[in-house]
Structure formats: structure tokens, C-alpha cells
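Asker: predicted structure and sequence below. I'll ask about it afterward.
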Amino acid sequence: MYKKPSRLFILCMAIALVLSTFSMGALAGGTQQARELPVAELFGDIDVSSSAPTTVIVELQEESIVEAKHKGKRQTSANLKKERSKVISDLQGKVSEAKINREYDYVFSGFSVELPANEIPKLLTVPGVKAVYPNVEYTVDTISAEEISAEAFSPAMMDSAPFIGSDLAWEAGFTGEGVTVAIIDTGTDYTHPDLKHAFGDYKGWDFVDNNDAPQETPPGDPRGGSTNHGTHVAGTVAANGQIKGVAPDATLLAYRVLGPGGSGTTENVVAGIERAVQDGADIMNLSLGNTLNNPDWATSIALDWAMAEGVVAVTSNGNSGPNNWTVGSPGTSREAISVGATRLPYNVYTSEIFTSEGVEYPSAKVMGFPSEEELLALNGEEFEFVYVGLGYPQDFEGKDLEGKIALISRGEFAFVDKATNAKNAGAVGAIIFNNVAGEHPDVPGMAVPTIKTTLADGQKLLAELEAGNNTVSFNIQFAYEVGETVADFSSRGPVTLTWMIKPDVSAPGVNITSTIPTHNPANPHGYGAFQGTSMAAPHVAGAAALLLQANPSWDVDEVKAALMNTAEDMINPATGESYPHNTQGAGSIRVNDAINTKTLVTPGSHSFGTFLKDDDTEVKRQSFSIKNLSDKRQRYSFDVDFAGNPEGIKVMTSNNINVQAGRIQQVNFNVQVDTSKLEPGYYEGTIKVSDGTQTIEVPTILFVGEPDYPRITGAYFGAEGDGTYFVGSYLPGGAEVLEYDFYQFNSSSGTIGAFLGTIGTFSDVPAPIHEFNWNGEINGQQLPNGQYVLAVYVEKGGVTEYRAYLVTKN
């Protein structure tokens, strides 16, 4: 038994209460209580007491065509169909309601099936079934998007491609010609004037509507909102018109796996990966993801085998930064190139605001802006300012914001959405004040020029309004320039279980201007400025196209290594030091340097994993290969540094080796860790490989003791159709003890109230999802509808976490 946290601890937690309501419709009823099953392995938890229809992905023991091929075996589509049919027939004999949706055989062997959740135990006992995975929801990895009007658009706005060196590659004759890139996304507007050159008669495939016209979702679709994400991604790769992408002469194929509203599920994503490989794509881009930090999913398996088949797979790393362990699938893939987002060099401005004599706002700083011109336009003018609460659309109703400044409180939803709502209401700027003590982060690319203040200065502004002083003026001045930086929203690694460094590389992902559909044939030129790791990934996919044109004999590992080996190390301006490996990966890509590198070090990063022995010495071995691309013999030297040179970590390798021109040589090295001399934690180092003129830095990490990954990364709650409720949590490493508690919520103070009761206690719960069904009762009494705090306690590996979430019972 564990000791329940004290009442004092619970009250202290109110400060850090996560005000989030999770709605995981794609997962509801799709996970179950932990149980040991006799045949197949079950990933996630599925509530077997529920009869709700649930879709899962089934992996067969019979190997896929590509997996068998790379294991030296012969496999055919016909044989797989026969084996798959046996399993399906057996399953439908046991579960008459089982409905087969999609079947896979090329890079993944299996099928997706919808069946009642309480019938899944029967599925797990069917001979030939290897594993069952939840059909998780994937969404586009974008955090803000703004359409750019034709009047405001300028080709110079697309400056991220030249920044990574694409223009130098173009001058050398490398434009992506002859290389095919698959865009696995929301579809693509292949009629866009800047994109139609990249498509042939065959455009790709629509897995949402099951046809050969993978267009974006148009406005008015009754199933959900229109989309433009895939077109923006495609333009970053290969636009060639008013916008010029990284590889303007590449060929594109579009696979629509995310439908109305920009969301979709595993079954379509796997199908898109498989079809892209079969259609002959050289590269695939997946600017999509979820928040599950786990490498062992059907999507990751499909990507790993796609890479084995010679298709360079590029994925976004996610937008859940800036904390470690926030990378989500498929960015967690062992083989695919995962991409973090950077902000291009930018100018920093100071800001002063004035409302009346004697009132000062020392915390006022520029938070974000759409353009320097719009920011500086606030100078020399006096504006009315209007308080709009949290800045929801309804908070603007009945208030005149035209040409005014919106005063907004932080809280409950994204800063970028608050600024967008202000712009939609006619505001020319915004001031967002904090809702707790301290300073909130900068957010580049806000829809209107936005100033941030502390809570104390925000309260002064509110007092000014109360006193009738409702005007504000600004003094905004240039301060200094900042170099390329990692975007705060960009997800960080490592990956749980494999302990790999992610992202692999970074690329521009803030305020990226590219193509979007207009859904208007009379005015087809649509452009927008988006930000997110979704925007960073296609820079890398386009760069890979340039590399393959320049070096057509390179395999996927060499493309990945070239991008990682030549990436630019980025400096955090807040510390003056390099960003950690799990923040920037190997660094920001420089495509022309990658094309011209004379050495390839593969793989481009290493993890030694965990050292769990107490007060003992342990040795682990790793290796990498060096390929000499030059026309003469090269002598390479090695140096390995761990940050801070900690006593207790010793790396042993060769001092020097000679590699003949055009040859590859393996280099072995050992790391010896004496845990008696080291504090538990995460240690990162750099392997430096030098030929005397070029030095390649290979990131490496190791963990002493149980890694500090978050034991819980989120929770969700919602109503079932039968009057009960689904309750669940995300557990990257599973849990030895798991408990769900309910508390009252004091809405007036935003704090946790009285303890109401425990609604579920579980032990030995597997990773990464747990879900159970709750009848809505506590101590035998039905809990009234309303807002409550769901607190989740997790214990794993001697580490405990207790987190609180605001939920609504209705």
C-alpha cells in the first residue's frame, strides 16, 4: 500500500492545477484494464466491461512482405491474404459483430477491425494474432495558422528555404528533380497554381473518402471543418510559383489520411504509409502526431519498415514543449527522422506602455507580433483598450474593439487563439496579463501585436479602466537581434523505453509562409503563415529530396546521417550555451553542407540507455560507422565529452583510424559508468569525429538510475452513451500503483476543494494508456453533475506523481 498524499500537499497542488478537459473520443471505450493474455500482446488498456464499438489494429504473426524480405525470407501478397483470411474467419466465428475495415500486407502485416470492446479478449486468443494496438487519434502538428491576403503577400516572405541553404543547392543544379515526395496529411490542393506542376495524372489516394482525388476537406462538409494543412506542407516541400519550396522541382503524391477538422486515426495513417511505399515514393512526410511518448505503435512499425525499404520517412516531433519527454508518436519512431521547430533570427524590441501619470508597468514586454511593421505602427498613437476577460469569442460579443487594444487574461486556452480572436473582433493589438505570479513566455507569430505583463501590472490596467482611464499608448524600440532559436512549443525527447534522443534534427517552423487552398477556382492563389513542427518537417523532407538528387546512391541512413552530421548547433540566448540534445537534436539542418559533406557518421546520435545498478560499475558497448566520401584516404580522430566532465563516466575508443577513399569502417567504443560516483539523472555527451578540417559532432546520452520521465502525461474523462463515464490516463512507463480521486472544485478561487472519494484503484498497469468505466457514484451515491477535480496518483520505479485535472460531469 502507498501513503496517500497529505491534505496540505493537496492544497499546495492547487497552485499547479492543470485546467484541462480531455475529450478522447477516438480512445473512449478503446482501452482496457490490465490483464495478462495467453496469446497476443495487448498495447494499452481496454475496458472489457464496455460493449461500445471499438476499432483496434491487429498485427499478425505472419511477417509483412518487407519485413520478410529484410529477414531473408520469401513472402507474397497471396500467402499473406490466405493467412489473414484464416485469422479473420476465426475471429468472425467467435465475434459475429467484428467488422474488418482495412487490411495491410506490405510494411505492416494485419488489419483494422471494429468490434465490441468486451469481445477483444476473444480476439487476443485467435491463433495467428501477434499484437493488438489501439486505433489512436492523430491530428495535424500546427499551433497557429493565419491566411495572408493577396494584398499583403510577398514572395520574400518565404525566406526559410534560403536560410537552410536551399538556394545554394539550386545554384549547384539540385532542385529535387526526379525525386518523389509523399505528403501523408489532410490531402493537398493539387490544382493550386504553385503546386500543379508537381503532380502527374496520378495524384495519390484519399483514405477518408476512398477515391483517387486526395483533395483537402472543403468548407461546408457536414462531417467537420475545412482543412488546408496538407497544402501548406506540400508547398514548403515543392511549391514553384509565387512561393518556392525547398525542392521546387520534386514530384508530389498526396495521401489524405486526416479528414474533416484535420484529425484521423491509426488505421488510415498506416494505410497511407503502406500505399506511399508501394507507389514508389522516395520520401514521405508525416506532419501529424499525438502526445503518446511510446515507440511501439503500429504507425512506428510501419515507418521503420518503410525506412528499411529505402523510403526516407520524416515526421514532426510534436508541439507539446518546452519540457522534456513531450515527444509523441510517430516522432518516437526508432528509424524515421523526427524534426523539431526553430524560429529564424529575429529582432527583439523593448516596450513601454502608458495610461496615466503616476502609473507604471515595469513588466511590459513584447510577446509576439505578425510583422515588425504592425508592431511599430502602435508607436505615436493613443488607443482605447477594452477588457475582454479570457478572450473567448463570446467575451468580445457586444463590445466595440474596432481599432482598439484588447486587454486579456492568460488562462484556459492558447495565447495564439486569444490574439486571433482579438484580430477577428477588429482589435489592432492586445495586452495579455498573467493569471499567476511571474512572466509568461514569448509566442512569435501572434495575429496582432501583443504586449505581455505580469498579474500585478494587469491588475493596474484593470484599475485604470475602473477609474475611467481607458486609453493606452506605446513606446516600442529595437533592442537587439537574436539568432536562430528553438521554438518553445517544439516537443522534446527522450523517448521512453528506447531512451533515444529526439528530435533528430530541427528546421524552421515559426511563421512559415506557404500555399493553402482557397476552394475558389476563380481565385486559386491562397497563402498562409503557419507555425508548428508540422512546418519544420517538410523543410527536412524537401532537403532530403535535394540530397537524393545530388547523391542518388545514398540509402536512408546516409541521408539521415548527412542531415544530422552537418546540422548547425544552436545557442540558447537565455543561457549563452548550446541547447540540450533532446531540445535541438543534432541541430538545425544546412542542406548545402549536407550535400557536400566528405564524411558520413552513422547513426547520427546514440543512447547508452540506463545504468540501474546501485553503487557499481557497469560497461555498455556501442558502435558507429564512418564512410569516407572523399577521393583520398582520411585519418580520423575521436574525442568524447560528457557535459561537466562528470567523474564516474569513462568512454573508451580508438584514438585514430584510417579509412580508405570510398570505404566504410566500423568504430567500437565502450562507456564505463560507476554509479557510486554519480547522482541519479540524465547525462548527455558529444562524440567528436574529426578529419583535421571537418569535425562532426554526434549527440549521445545515458541515464543513471530510473529515468525521470513523467509517470503520467495526461488524463481524460467523458460520458458514455449508457449513462456511465470513461476515465483514463496516459502512462508512458505504466504504473505499479494507479489511483483516481475526485475532489470538489472551488471555481471562485480556482483551487481544489474537499476530497470526495476514490473512484478507482489499480495495480501493475501496462503502458501507455489506462482506461476504466465508472458508474458515476461515490460511496454508493450518484455524484451531482458539475465541475470537479480528477486527481491521478501514479507510482512506478520508486517515483510517485500526483496530478490534478479539471473535468466536467454531465
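Answerer: Everything's here; your move.

Asker: could you use CA atoms for every contact and neighbour count after this?
Answerer: Fine.

Asker: how about stretch 213-222: buried residues?
Answerer: Neighbour counts using 16 or more other C-alpha atoms under 10 Å place A213, P214, Q215, E216, T217, P218 of stretch 213-222 among the buried residues.

Asker: here's the one I want to compare it with:
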Amino acid sequence: MVNGDAAWLEGYTGAGTRIAVIDTGTDTDHQSFQAEAFHHALEENAKEAGMSYADYAAKLDLLDEEEIDSLLEKLHIHEKSPQLTGKDLYLNEKLALGYNYVDSSLEITHDHDAQGEHGSHVAGISTANRFLKQGDGFVSAAEAVNVCGVAPDAQLLTMKVFGQKGGAYESDYMVAIEDAIMLGADAVNLSLGSAAPGEAANETYAKLLDSLQDTDTVVVISAGNSGSWADGTTTNGFLYNDGVSMDTVGSPGSYTNSLAVASVENRGSTGKYFAVGELPVVYTETTGYNNLPMASLDTSAGQTGTVIPYVLVDGFGTAEDYQGVDLKGKVVFCSRGSTSFFEKANVAASLGAAATVVYNNTAGSINMDLSGYNYTAPCVSILQSEGAAIKAASTAAETEAGTTYYTGEMTVYGKSGVSIHPSAYYTMSDFSSWGVPGDLSLKPEITAPGGNIYSVNGLAPGGTAYEVMSGTSMAAPQVAGLSALAAQYIRENGLAEKTGCSVRTLAQSLLMSTAQPLYEEASGGNYYSVLKQGAGLARVDRLMEAESYVLVEGQPDGKVKAELGDDPDRTGVYRFAFTIHNLTDQPLDYALSADLFTQDVFADGNTLYMDTWTTALAANTSFTADGVPIVQGEALTAFDLNGDGQVNEADANTLLEYLLGNVEELHTTGDVNGDGKVNTYDAHVLLALLEGKSCVTVPAAGQVQVEVTMTLPQAVKEYLDTASPKGAYVEGYVYAAPVATEEGEQGVTHSIPVLGFYGNWTEPSMYDVSSLLELKYGTDTRMPYLLPARFRWK
């Protein structure tokens, strides 16, 4: 989904980069972090480069104990444990540094505390080796165990901030960030944060993160797993239409200079699975409760699979749903909803079921809380689409009371497998935290796969286990790995020297501007809110193919986002500027356009709610380049190339026929883009102009500043005034799409997420609706968001 393999094919594997993971520690004995396999990968790289290993390693400038020693007195590690040396902190080539900040020790594994294997899973996503040692040789990790880090040849710096003394404390992870920067980390990953909305409260730590723009380090932080604020209210996930705050992005992800990451569901699944007919299903399994692993049902030799009968009901897994149905020794499938997950499992197990499988009733995966489950029978969850496919492959049956249920046989495997879920749409994870913070900044800022991610299990004995986890904790290390790949690409191509920008600035610019904005299937194909996805899905293949980079005015650290603030007078006019910088020695033409939208509003009875879906805004957008209006609209009359008094596609065809020699003369100049030449490129530019787009030419190795003005027509403002009386979000994306080359090649499109607010940002109330007095006098009869336990609605 992030196309890391495209970068690997070009030789960008993270070699020579350093990724610091600030988390619960690392299983240092796990095969995916083995030093010998890491060394083998670098030897393979050296061979491909036609270099000796010594010369190649010197070029990489790997972190070693000598470098750590040289920096030691500048590190907070030295303040906490002055007796330690570089030799103590350096483990090997792969695990280049390990320190426990919370306990001030060298204990960085999961063996001596109850903080869990989270850190190993996170580290595996970003840095798990691409080779595994097998006997006397090495095999592909992706083929052997289906796990390979995004930047597999990066060195891993383990900075443990959860330990015997608890964690994670701000005082520990902030100094760990500072140490990581001092140690030359290209990316720092923090898959942690507060569960509630957070902002920079500590001035010292805020200054530390503000200073990041002067470094080459990208600090990647998970946005959080709290969904939207309204998810925990009486209104079933929606705000009333006079509300605006969906924000649940926690600290430190809410800090300005962190790169906050949202989660999208994995389009494929890797892990333990079962099969129904030809359909493999990788399930999500929650551990740490009474439930045994689903894989324990496979009693075959060699994990070749065990056939078990199953029953599927359309209901929610209540006792009534199973009346007249024999569940003994069978796996039971039931729908999410109505009752809690542990109640579904308790009912099925009490009736003799071998396991419970809960299929989702909406898009996305489920993380089930099984607190309260009293049995040991396995309980797992699957996708809504998988539940529907299993039902379709089953045989319908009826109880004596006439209730329809479905039966069949499934094969449960003890080994891992892969299943792919092809779709025209991606699905944002429902647990992924919404923005935006109180300062109207755009958080989260980018999206990566975080739902159903298969990576290292650092807690299981033996160092060969893997498991599935979900969360923005899994999305953030994807971006940390991509940041390392970007850093390697930028350095090896001399882009920092060429542009005068830092590696961090370029990495963040290219990551965000080449991200893929996502659309929501459930809404009919409208955009996901920028409050949910930021710039969109990170795509490293696009990053490396881009022929230019974008800097947005007012974003000094390279982040590509337009934060427009509020519009207290409701003018409906929003402006910002950005600069396109050409990295090539040829002029580049871009077609400029914009899509604006806002949160939709819907009615339930007489009550209006702000939707989580978006709806388009018919805004007028104009562009100027270096202060000069860009050709569009009426100016097209200059290109009536066939002399028929109109400018349309026929003129582009006339130009092409002219270039082929089938038309002797053009009625007017065919140099549409003004580069002094007449070629097929001009026909592409003319077609873009005819589509209502504005075109701008960026000179070779040059730049053009583009000013954008977006204006809401009076009818749109009147709609917003009525639908959202306290104000509405103005969201969107501004696009700079390369005009196809003369031979028809289409380059990488830049997109800029836009966020503003129509109205006064301070006008929506921070308090709940419907006080007791308002209810008493009938001035507001809506259900309060947070209904007190003692309150009884009458």
C-alpha cells in the first residue's frame, strides 16, 4: 500500500539510516533483528554496488560504539547512568543502541516487566531484516515468514520508556527524542500518547520540538486510537450541527513539529488463518484474556489444517439466535452489535461451541475487549466482507421455528497465511483519532496502514514468533520507515545540497505532497475528511518519482498543508501560497485545480447532526503565478486554432493534425504554454485548460510561487449559515498535476490538504447541550452528549 518494495527495487532499503523506536523495548534475540542477517544484507548491497564490504560500510557511516563514546557526554543517557560507555550501549550492527530511560538501565527487552511486546512489533514494522538466517545460509524474510520492515537495512536504536517503574513519562520520552537527534537518527518513532486530546503544555518540551526544524530528523508520532470525540457520547458518533470538535489526537502527536499519523486498514492480512472453501481468512485475535489461540484448533501434524463444522447466524450471538441450533463442537459466526464481544463469546461457549468468530457490521477491523469472558474457547473477529463471503458459500438451514441459519465446514490452520481484500477504496480505521486541535492546525497529517498489521512478537519464547496488532501505533512506524527511505534517497541523490533544504524538510515535503488522498466508499465516493486522513496515504514510490517539491508559505519545516484559520466575518474567501520547485533541467507544466468540501449535515427526525461524511462545496478557485494571473477562462479564446470561433477539443485535435502534417496552417499560435515551441505538449496543456484547470510552467531548475484564492459563492454561504449555524469546516485538496509529456507520460501529482473554518472558531460552545434549565423551559430538548448516571430522560 505504501509501495516500499518499489523503493527496494531501486536500491533504497534504508541502508545507512538510523531509526530510533521509543517504546516498550525490543526482543534482542528475535530472528528479525539478528545482526548476522543484517550484515548479510549489507554484503549483498556492497556486491550490487561493485564495492568491498569495508568500503561500502564506510560509505554508510554506521553507528558504532566509538561514535556513541564520542557523543556520550552530550546524551541524557550519561546524566542518568554516568558509568555506562559506548561498549555498554552498543549491541551490534543492527541493534546499534539500547537504553532503558525509565529504569536507568541496560534492560531493554520485555522479559522483566509487564509492559508487553508492543515495542518489538513497532520496531519490526519499520526495521525488521529482509533476510533470515536458516542453517548455513540466508533466506528472504518476506517469503519465509511474511515479515520485512519498511526500511529493513536501517539500524535500530531501542529507547525503552516503559519498564519496571511504569511509563511512558513525558520526562523520559522527550529526553529520548533529544538523544536520538544527537545520535543522528533519521527518524524517531513514538507509538504512544495520551488517550484524550492534548496540546503542548510544557514550555521546555515545546521548545525542544520547535527546534526540530533545525535538524535532519523526522519525529513520527501516532495520532491515537480514540476515534472521534462523539464516539463515546449518547449521539452514536455524531455531533449536533452546532458542534465542531471531533478532536481526540493526543499529546505528543498534537505538538506542531511532530508528524502525526492516522491509520488506514491493511488491504491484505497476514497471520494465522482459516479457510472456507477457496477463501482464506486471516482473523484478528485479541490476546491476554482467557481465550485460547484459534490456531490451537488445528490438531494436525505439520499444521496442515483441521476441518471443523461451523454455524453462521445473521443475529448478534444472543441465546435467542441459537434456539434450535446445535453448536456443540462447532465454530460459531455471529455479527457485531447489540451485545458486547465477551457476551457473544460467553453465550456460544456455554452452548458448547468450539470457537466464536465475530464478523464486523461495518467496514474495517475490530479490536475486541474480552474482559468478562469466562471460557477458554477461542474468540476472533473478521471483516464484514469476509462474513458476507462465508455466508454466501454456506448452506442454508432452518430451525423448527422457521429461523434460517447457515452451515458448512472450515479448515483451521496453525500456520500463517496471507489474504488480500481487493477494493476500489481504502478504509480508514474506525479507531484512528480525529483532529483538529484547538488551534485549528491540521492533525493528523498523514495516513499509513495500521489496521491488521503482522509483525514481530517479542514476548513469545524462541525469537521466531509473529503476530497481528492494530492501531495508529502500527501506522506510525510505517511512516518512520518511509522517512528513512526518503532520507537515503535524498542523500544519495544530493537533493539537500541541490535545493538548500534540510533532509528533514525535503522528506516531510515529499511525503505529504505525494500522499494519496482517500475517498470513502460508504459515503458514495466522497473524500474522507482531512480531519481524519490529513494529506492521505503515504506513497514512497510517488515520493521518489516526483520531479519537483512543494513548500507551503507559513510551514517552515517542509510540511505540505494549508492551515487557513477561521473566518469570523464569514467572507467565504480563503487564501494561501505555495512554491513549486523544479528538480529537473527541463521546464515542467502543471495543471492546477482544487476540490473543496465540508462535513455533511443530516436530519434524524427534527434534529440536525454534523456527519462524519463529507459533501462537496462548489467554490470558485483562482490562481496567480509570481503575482500574474494564470491563463484560464476567457483567455482561451487566443487558442482558436481551427478558426471556427470556438475553443474546444477540436482545436487540440487540429494542433495534433498540424504536427502530423495533415493541416498546413494554424489560425493562431499553437504555443499554448509559451515555451517558444509548438509540439504535442501544447495540445495536452490546451486540454487541461479546457477542463477548467489552470496551467503554470515551472522553469528548469527554477521555481514558481502560486497564490491560491478560494471563494465560496453566496448560495454556498447561505447553505452553511443554515446547515451549520455555529460555523463549518472548509476542507479540501489543491492539486498540481503534471501535464502529460509529449510522449504521453504522466508524472507525479502534488496535493496540498486544506483546512479552514467558515465562521468564528470561538463561537461553538465548549459545553454540553441541554442543561437542566434548558430542558425545563424547553429552549433545548436535545439529549446531552454526556448523560450523567443520575439523570433520567423523561
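Answerer: Cool, got the structure. These figures come from a predicted structure and were not determined experimentally.

Asker: on that earlier part again, can you tell me which of the buried residues of stretch 213-222 of structure 1 end up in helices?
Answerer: Where these are compared with helices, as defined by DSSP state H, there is no overlap at all.

Asker: where does stretch 7-22 of structure 2 end up in structure 1?
Answerer: Structural correspondence for stretch 7-22 of structure 2: residues 169-184 of structure 1, per TM-score structural alignment.

Asker: tell me how far that stretch lies from the chain's centre.
Answerer: Remark: stretch 169-184 of structure 1 is offset 25 Å from the chain centroid, using C-alpha atoms, centre = their mean, to the nearest Å.

Asker: coming back round to it: so which of the buried residues of stretch 213-222 of structure 1 is the closest to P552 of structure 1?
Answerer: Distances from these to P552 of structure 1 were compared by C-alpha to C-alpha; the smallest belongs to P214, at 28.6 Å.

Asker: could you find the counterpart of the closest one in structure 2?
Answerer: In structure 2, the residue equivalent to P214 of structure 1 is I108, according to TM-score structural alignment.

Asker: pretty sure that match contacts D29?
Answerer: No. Shown here, I108 of structure 2 and D29 do not form a contact pair, counting by C-alpha atoms under 8 Å, at 11.3 Å.

Asker: isn't there a helix covering A254 of structure 1?
Answerer: No. Per DSSP: H, G, I helix; E, B strand; the rest coil, A254 of structure 1 lies outside any helix segment and is strand.

Asker: what lines up with it in structure 2?
Answerer: Taking TM-score structural alignment for the superposition, A254 of structure 1 sits opposite T158 in structure 2.

Asker: so the closest residue to that match other than its chain neighbours is in which element?
Answerer: Nearest residue to T158 of structure 2 in three dimensions, chain neighbours excluded: G98, at 4.7 Å (C-alpha to C-alpha, 6 or more residues apart in numbering). Taking DSSP states H and E as the criterion, the element that holds G98 of structure 2 is strand 95-100.

Asker: T299 of structure 1 now?
Answerer: With the criterion set as DSSP H and E, the secondary-structure element containing T299 of structure 1 is helix 298-308.

Asker: after that helix comes which helix or strand?
Answerer: From helix 298-308 of structure 1, the next helix or strand downstream (DSSP H and E) is strand 312-316.

Asker: how about that next one, aligned to which bit of structure 2?
Answerer: In the comparison with structure 2, strand 312-316 of structure 1 aligns to the range 218-222 (TM-score structural alignment).

Asker: count the neighbours of L790 of structure 1 for me.
Answerer: Neighbours of L790 of structure 1 under the rule other C-alpha atoms under 10 Å: 24.
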